[in-house]
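K.L.:
using only what follows, build the 3D model:
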Amino acid sequence: MPEGHTLHRLARAHTKWFAGGPVAVSSPQGRFAASLVDGRVLRKAEAHGKHLFHVYGPDAVVHVHLGLYGTFTEAELPAPEPVGQVRMRLVGPSHYTDLRGPNACEVITAAEARELRAKLGPDPLRRDADPARAWARISRSRTPIGALLMDQSVLAGVGNVYRAEVLFRHGIHPLTPGRDITAEQWAAMWADLVALMRLGVRRGRIDTVRDEHLPRAMGRAPRVDRHGGEVYVYRRTGQPCLVCSTPVAHAELASRNLFWCRECQPERG
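P.N.:
Okay, the predicted model is just below:
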């Protein structure tokens, strides 16, 4: 599932290509009420966590959640005939984009959009984010921090990669109860997530490895993975930790893959 930086990249691109003028909106697949916004002016596109919102005015917002399989593909005009199951097509003055396979694509009201967003935790990529909201939940929870970071009602936009990597970078075992995390640790993790996710928006991939552990600095081969980017533990099961050489561990937590280093992230207690 795409993580928050991907949705913020999409919001920036869609604002650049489509906002400020009328947009032709269609649903070649026929499963989206495109007529409700077709020809209207797109005011802006914005993201909150893993949700994308196309704002057409006070009474119409297109809400998109990509889920596991949703993708946007785009190019400059002219737009070819739709191929495959295109849920939504947007055509602007210079570009078009096709949405396929989303978990959600629906027209909602501004009030419904506010209600949806109120259920989400703070997004490290949003300027209006309040990390204290997440800390209030984390600091009194017995749930492992590895699960809390993935709970979108606690923290919005963080997925499996950022979860694994921020915990490694701060030496925290993923099964540590939230209430055992200190305020100082949370402040440091939040600041790190803000920086790492902003980097992800700029580069279009997730890079979490510090300069001294990059391939050139260590004399190692670059990571080869369809997810791209240099990481410490994510999808590196059994490979040597880049810091201490201990084989990276793997387990499941809440039906999601968990990666950590037993030496760099020791279990306490």
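
K.L.:
contacts and neighbour counts: CA atoms only from here.
P.N.:
Fine.

K.L.:
do a quick rundown of the strands in the stretch 1-150 of the chain.
P.N.:
24-26, 44-48, 51-57, 60-65, 71-76, 86-91, 95-100, 104-108 (DSSP state E, counting those that start in this stretch).

K.L.:
just give the nearest non-adjacent residue to residue 180, would you?
P.N.:
residue 139 (7.3 Å; CA to CA, 6 or more residues apart in numbering).

K.L.:
repeat for residue 100
P.N.:
residue 86 (4.9 Å).

K.L.:
reformat the strands of the stretch 1-150 of the chain as JSON lines; add distance to residue 9 and mean neighbour count.
P.N.:
Shown next, in JSON lines, are the strands of the stretch 1-150 of the chain (distance: least, CA to CA, whole Å; neighbours: other CA atoms under 10 Å):
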{"stretch": "strand 24-26", "distance to residue 9": "20", "mean neighbour count": "21"}
{"stretch": "strand 44-48", "distance to residue 9": "9", "mean neighbour count": "22"}
{"stretch": "strand 51-57", "distance to residue 9": "10", "mean neighbour count": "22"}
{"stretch": "strand 60-65", "distance to residue 9": "14", "mean neighbour count": "22"}
{"stretch": "strand 71-76", "distance to residue 9": "11", "mean neighbour count": "14"}
{"stretch": "strand 86-91", "distance to residue 9": "17", "mean neighbour count": "23"}
{"stretch": "strand 95-100", "distance to residue 9": "14", "mean neighbour count": "21"}
{"stretch": "strand 104-108", "distance to residue 9": "18", "mean neighbour count": "19"}
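
K.L.:
one more to put side by side:
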Amino acid sequence: MVGLPDLLIAPFHHVREAELPEGHVIHRLAGAIEDAFAGEEVTVTSPQGRFAVEAAHLNGSRLRGAQAWGKHLLIDFAAEGAHLVHIHLGLIGRFTVGPITPVHGQVRLRIEDAVSSADLRGPQWCRLLSDEEWEAVLSTVGSDPIRPDADPEKAWRAIHRSTRAIGVLLMDQSITAGVGNIYRAEVLFRHRIDPMTPGNRLAHATWQAIWEDLVVLMRRGVATGRIDTVRPEHTPEAMGRPPRLDRHGGEVYVYRRDGQPCLVCGTTVRRTNLAGRHLFWCPRCQRRHR
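P.N.:
Now for the predicted structure:
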């Protein structure tokens, strides 16, 4: 569990590009909701009014728990019929969990008890589902490295038969759920893989190494609340350099470091667009596939 008195979950923004929250953020949010409300009978409302009918159906029921699957959040209530609230924050959504406060702004969903409140604002999705409807959603979601029940071989089968670039495939939420732009750029750098390498040219052993690294990095993100991908020899302390200043937090190799020297070889880190997203890589450490 997160164990924080006040947790703000929101996608960060940058002048160059707005980003969806990465999967570890949603797992932390699920933990915060469970810490605050699991097993409690809660008040459920929609101050904004856009979720009012569904909130009335859930109001006064017990919150059983919450879980994350990639970038999808599911909150389970002990209510008759449809009882699962499915949330996807999208680019501008935010969910705050903390001590109970007055309602401020356009709150789509509020969950509260006598001590705590959780307010959802601006999500891409907030909908009430049955068990069968949630199973249909899950059928479209890929393997989540943070979840212990994830199947990396399912993701491998999709990658192995694809001619698309591995830099695109890793961001495909039907293949690797929860992997966002930061983890994509960093894990490919850590394994010296050119992002343009076709999936069907990737060795199975290479995929296994990528997956195992994602498991470590993303679970660390759940524990710390930040993304740190540099190895001990490349930390600010080890290299005698100032720490990175970025609202995303954490020490990284290439993400949003375009125009700066690579921490490993000194080559200028580059940026391009790939499938509508900014891609960051080192052209020397990640040599083009031949």
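
K.L.:
need the TM-score from the superposition.
P.N.:
The TM-score (TM-score structural alignment, normalised by the length of structure 1) is 0.97; 267 aligned residues with a CA RMSD of 0.9 Å.

K.L.:
make TSV out of the strands of the stretch 1-150 of structure 1 and add distance to residue 157 of structure 1.
P.N.:
As requested, the strands of the stretch 1-150 of structure 1 are exported to TSV (distance: least, CA to CA, whole Å):
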stretch	distance to residue 157 of structure 1
strand 24-26	27
strand 44-48	7
strand 51-57	8
strand 60-65	12
strand 71-76	17
strand 86-91	23
strand 95-100	20
strand 104-108	16
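
K.L.:
of these, which is nearest residue 239 of structure 1?
P.N.:
strand 71-76 (30.7 Å; CA to CA).

K.L.:
in structure 2, what stretch matches that closest one?
P.N.:
Per TM-score structural alignment, the counterpart of strand 71-76 of structure 1 in structure 2 is residues 94-99.

K.L.:
again, but for stretch 94-106 of structure 1
P.N.:
Residue span in structure 2 matched to stretch 94-106 of structure 1, by TM-score structural alignment: 115-127.

K.L.:
quick one, helices of the stretch 51-200 of structure 1?
P.N.:
Using DSSP state H, counting those that start in this stretch, the helices of the stretch 51-200 of structure 1 run over residues 110-118, 131-138, 145-148, 160-169, 183-203.

K.L.:
for residue 210 of structure 1, which of those is the nearest?
P.N.:
Of all these, helix 160-169 comes closest under CA to CA, at 9.2 Å.

K.L.:
mind giving me the packing neighbours of the closest one?
P.N.:
helix 145-148, helix 183-203, strand 256-260 (3 or more CA pairs under 8 Å, 6 or more residues apart in numbering; DSSP states H and E).

K.L.:
that older thread, number of nearby residues for the residue nearest to residue 180 of structure 1?
P.N.:
17 (other CA atoms under 10 Å).

K.L.:
could you measure from the corresponding residue of structure 2 for it over to residue 118 of structure 2?
P.N.:
Using TM-score structural alignment, the partner of residue 139 of structure 1 in structure 2 is residue 160. Distance, residue 160 of structure 2 to residue 118 of structure 2, by CA to CA, to the nearest Å: 42 Å.

K.L.:
next, count neighbours for residue 222 of structure 1.
P.N.:
The local packing of residue 222 of structure 1 (other CA under 10 Å) involves 12 other residues.

K.L.:
that one matches what in structure 2?
P.N.:
Using TM-score structural alignment, residue 222 of structure 1 sits opposite residue 243 in structure 2.

K.L.:
which SS state does that match fall under?
P.N.:
Judged by DSSP: H, G, I helix; E, B strand; the rest coil, the three-state class of residue 243 of structure 2 is coil.

K.L.:
average offset between stretch 206-215 of structure 2 and structure 1?
P.N.:
Following the fit onto structure 1, the mean deviation recorded for stretch 206-215 of structure 2 is 0.4 Å by mean CA distance after the TM-score superposition for structure 1.

K.L.:
so that stretch corresponds to what in structure 1?
P.N.:
Under TM-score structural alignment, the match for stretch 206-215 of structure 2 is residues 185-194.

K.L.:
so which bits of that stretch are buried?
P.N.:
186, 189-190, 192-193 (16 or more other CA atoms under 10 Å).

K.L.:
surely residue 211 of structure 2 touches residue 146?
P.N.:
No: with contact defined as CA atoms under 8 Å, residue 211 of structure 2 does not count as touching residue 146 (10.4 Å).

K.L.:
what is the neighbour count of the residue mapped onto residue 12 of structure 1 from structure 2?
P.N.:
Under the alignment (TM-score structural alignment), residue 12 of structure 1 maps onto residue 31 of structure 2. Counted with other CA under 10 Å, the neighbours of residue 31 of structure 2 add up to 21.

K.L.:
same check on residue 237 of structure 2?
P.N.:
Neighbours of residue 237 of structure 2 (other CA under 10 Å): 11.

K.L.:
contacting residues around the residue nearest to residue 100 of structure 1?
P.N.:
27-29, 98-101 (CA atoms under 8 Å, 6 or more residues apart in numbering).

K.L.:
would TSV of the residues you listed with distance to residue 111 of structure 1 be doable?
P.N.:
Putting the contacts of residue 86 of structure 1 into TSV (distance: CA to CA, whole Å) gives the following:
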residue	distance to residue 111 of structure 1
27	24
28	28
29	27
98	26
99	24
100	26
101	26
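
K.L.:
nearest to residue 57 of structure 1, out of these: which one, please.
P.N.:
residue 27 (20.0 Å).

K.L.:
ok, now how distant is the closest one from residue 107 of structure 1?
P.N.:
12 Å.

K.L.:
overlap in contacts, those two.
P.N.:
Joint contacts of residue 27 of structure 1 and residue 107 (CA under 8 Å, 6+ apart) are residue 33.

K.L.:
distance of whichever residue in structure 2 pairs up with residue 168 of structure 1 from residue 281 of structure 2?
P.N.:
Counting by TM-score structural alignment, residue 168 of structure 1 corresponds to residue 189 in structure 2. To residue 281 of structure 2, residue 189 of structure 2 is 7 Å away according to CA to CA.
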